[in-house]
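K.L.:
Okay, here's the prediction I keep looking at, along with the sequence it came from:
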Amino acid sequence: MNCPYVRRAAEVPAYSPANHTGTSNQRVIGRETVGAQRVEVLLGTITRGHGALPHAHPDLEQASCLLAGAGIGEVAGRQRRLEAGDWSFNPMGVFHRFEVVSDEPVQVMVVYAPPYSENPNAALTATGADDPRCHARDDSVRDVPQHEAPAGLPHYHGVLARPVITRDTVGARHLDIRALSLDADGGAQAHAIPGTEQVLYLQQGAIHGEINGQPFRAGARDWVFVPEGGTLHFQAGGGPCRAILVRAHDG
């Protein structure tokens, strides 16, 4: 079943992003793929010893989830080892960098809100290794909690949602990201969220439902996009599911 709201990485070309080395990105959710205006989601592949050079985004938030491999992330002068399943969050205007340390390439899901689209005016780059902005400590920047207690989610049933990137966890202004665990009969009743775009990334299992009255099916490693104010309902495909729910709004 073809549906313009269901996207796969194989459907989009790869490109080499600015301010990175050894990196290949695929923009799965963006203006040119689904007409997104509030959110952009990339799948990045990065080889050992490479990654993101020190830079900052003055007008957008960035969240990243490692899907495979391991690396060292630095945000606001603080370093942290990240492995598969870990999240990081880069607030507006905060310098950050990332380097792969695993032999296997890193695969990473990157979320921007508002969309980045490789706009050179949306990034500040370091002037060199001694640029004080790269190492400036900012104690207001919080690490993403890894073990927040899951809870229910309005409009959903048979689902536990663990807060990851939210206003409460890291002070996010535009992003609300939760890790979902769905029972075999879990799903969501028809609902719409004004002023918000949504993305579901299926990590395990399958779902089927409708977006704005258009039927869709999605399986593991598929992205499902819900346009601003769009009506979504879905049901698990007969087995347990794991998914990441991204919501982007004005803040």
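P.N.:
Received, thanks. Numbers count the residues shown, from 1 in each chain.

K.L.:
Every contact and neighbour count from this point should use C-alpha atoms.
P.N.:
OK.

K.L.:
Excluding chain neighbours, what is closest to V110?
P.N.:
Nearest non-adjacent residue to V110, counting by CA to CA, 6 or more residues apart in numbering: S64, 4.5 Å away.

K.L.:
If you could redo that for G44, that was the one I meant.
P.N.:
Residue nearest to G44 in three dimensions, not counting chain neighbours: N25, with 4.3 Å by CA to CA, 6+ apart.

K.L.:
which element is the one you found on?
P.N.:
Using DSSP states H and E, the secondary-structure element containing N25 is strand 20-29.

K.L.:
name the helices or strands packed onto the very next helix or strand once past that strand?
P.N.:
Sequence-wise, the next helix or strand downstream of strand 20-29 (DSSP H and E) is helix 31-34. Helices and strands touching helix 31-34, as assessed by 3 or more CA pairs under 8 Å, 6 or more residues apart in numbering; DSSP states H and E, are absent.

K.L.:
ok, back up a step: for the residue nearest to V110, give me its contacts.
P.N.:
For S64, the contacting residues are 87-89, 108-111, by CA atoms under 8 Å, 6 or more residues apart in numbering.

K.L.:
please redo it, this time with the cut-off set to 10 Å
P.N.:
41-44, 85-90, 108-112, 165 (CA atoms under 10 Å, 6 or more residues apart in numbering).

K.L.:
and here's the other structure:
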Amino acid sequence: MEKSLKLQSGQDQHKQAIKHIGIEFRKEWITSYIYEKQKPIPYQSKIPPNDLINAEIAKPIAYMTKLTYAALHKDHEMVSSFLKENDLAWKEVTKYDTKGGLCIYASVLLYLLLLETKCVTKNNLKFLQGYYHHEFMEQHIFHNTYKHGTFGLHSYIELNDYVIDTTIHQIAFLFYPGAHREFYFIGETTEGTNLYGYEEGYKTVYKYAKKIAKSNKLTVEEWLQHHKEKMNDYVLDQLTLPPLKGLAD
């Protein structure tokens, strides 16, 4: 799970956020340039076209959403029908939930799984690292505590300039526990949530993938193949209905 940024009141919150995430990404993660020297790209919420997501593209989105949602809850039962507790996919996602960087891990893997579908190319995809800004409505318990909203390190991807974010449910997990549910952003963002990102190229994505795969003593190709198999197991699990009582007797 990503940590909220601790910013000082009375100062420009976005300038502070940019400075904080710039230092954080250089210190703990991978960047190809100094973020503070440029302005982040604000994402504008928009309704995606009906043909943006086909059946093949939907598979990795659903897989990553389920995987990260279960990790947030630290509940293996949510994925036990297609994933064993000692499987590297479960170990990875819980590792990044615990240490931070779940959104980076998920965005890297989603980016590469989408490329594997052959439905999109690198020209269609963008990988972004930056932060989210969430403002609370007046009736929310945190409205007075976070008068300028809350900021947090974040990563997401865009397909044809439409956001695809499978870990944004972290905000609901942190601040709306009673209403928390599994969800993702495709094109549209929820009211009060804004995304700001710095675009990184394919080389950065691949560096992340190589590092993660190496930690499992795998090549990037082997690592992706494993996740593709688990993704297909998940899809098959969703299509398999239990037999009705009496019919199997």
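P.N.:
Structure received. Worth saying up front: this structure is predicted, and the values here are computed from it rather than measured.

K.L.:
care to give me the TM-score?
P.N.:
A TM-score of 0.26 describes the superposed chains when it is computed by TM-score structural alignment, normalised by the length of structure 2; 108 aligned residues with a CA RMSD of 6.0 Å.

K.L.:
picking that back up, pull up the gap between the residue nearest to V110 of structure 1 and R81 of structure 1, please.
P.N.:
Distance of S64 of structure 1 to R81 of structure 1, computed by CA to CA, to the nearest Å: 13 Å.

K.L.:
Same check on N90 of structure 1?
P.N.:
15 Å.

K.L.:
With neighbour numbers in mind, choose between these two.
P.N.:
Between N90 of structure 1 and R81, N90 has the larger neighbour count (other CA atoms under 10 Å), namely 25 against 14.

K.L.:
Confirm for me that that one is in contact with C65.
P.N.:
No. Look at N90 of structure 1 against C65 with CA atoms under 10 Å: they stay out of range, at 11.8 Å.

K.L.:
Show me what the helix or strand containing H14 of structure 2 packs onto, helices and strands only.
P.N.:
Using DSSP H and E, the element containing H14 of structure 2 is helix 13-28. Applying 3 or more CA pairs under 10 Å, 6 or more residues apart in numbering; DSSP states H and E, one finds that helix 13-28 of structure 2 makes contact with strand 125-134, strand 150-159, strand 193-200.

K.L.:
So for stretch 56-72 of structure 1, what gets flagged as buried?
P.N.:
56-57, 60-72 (16 or more other CA atoms under 10 Å).

K.L.:
oh sorry, the question was meant for stretch 196-215 of structure 1
P.N.:
Buried residues in stretch 196-215 of structure 1, counted by 16+ other CA under 10 Å: 196-212.

K.L.:
Just give the closest residue to R7 of structure 1, not the sequence neighbours.
P.N.:
W223 (5.1 Å).

K.L.:
show me the contacts for that neighbour.
P.N.:
By CA under 10 Å, 6+ apart, the residues touching W223 of structure 1 are 5-9, 28-29, 41, 199-203, 243-245.

K.L.:
try it again with 7 Å
P.N.:
By CA atoms under 7 Å, 6 or more residues apart in numbering, the residues touching W223 of structure 1 are 6-8, 199-202.

K.L.:
ok, the residues you listed vs F216 of structure 1, which is closest?
P.N.:
Here the nearest of the contacts of W223 of structure 1 to F216 of structure 1, counting by CA to CA, is V6; it sits at 7.3 Å.

K.L.:
My guess is the closest one contacts F225. True?
P.N.:
Yes. Using CA atoms under 7 Å, V6 of structure 1 is in contact with F225, at 6.4 Å.

K.L.:
Which one's more surrounded, those two?
P.N.:
The residue with more neighbours, out of V6 of structure 1 and F225, is F225; 26 against 22, by other CA under 10 Å.

K.L.:
Am I right that that one is in a strand?
P.N.:
Yes. F225 of structure 1 forms part of a strand when assessed by DSSP: H, G, I helix; E, B strand; the rest coil.

K.L.:
Quick one: the strands in structure 2, in order.
P.N.:
Taking DSSP state E as the test, the strands found in structure 2 are 41-42, 125-134, 150-159, 162-165, 185-186, 193-200.

K.L.:
Output those strands in TSV; the columns should cover mean neighbour count and distance to S215 of structure 2.
P.N.:
Shown next, in TSV, are the strands of structure 2 (neighbours: other CA atoms under 10 Å; distance: least, CA to CA, whole Å):
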stretch	mean neighbour count	distance to S215 of structure 2
strand 41-42	14	32
strand 125-134	23	22
strand 150-159	24	21
strand 162-165	24	25
strand 185-186	20	30
strand 193-200	20	22
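
K.L.:
With distance to Q225 of structure 2 as extra columns, can I get the ones you listed in JSON lines?
P.N.:
Compiled in JSON lines, the strands of structure 2 are given as follows (distance: least, CA to CA, whole Å):
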{"stretch": "strand 41-42", "distance to Q225 of structure 2": "33"}
{"stretch": "strand 125-134", "distance to Q225 of structure 2": "20"}
{"stretch": "strand 150-159", "distance to Q225 of structure 2": "21"}
{"stretch": "strand 162-165", "distance to Q225 of structure 2": "22"}
{"stretch": "strand 185-186", "distance to Q225 of structure 2": "25"}
{"stretch": "strand 193-200", "distance to Q225 of structure 2": "24"}
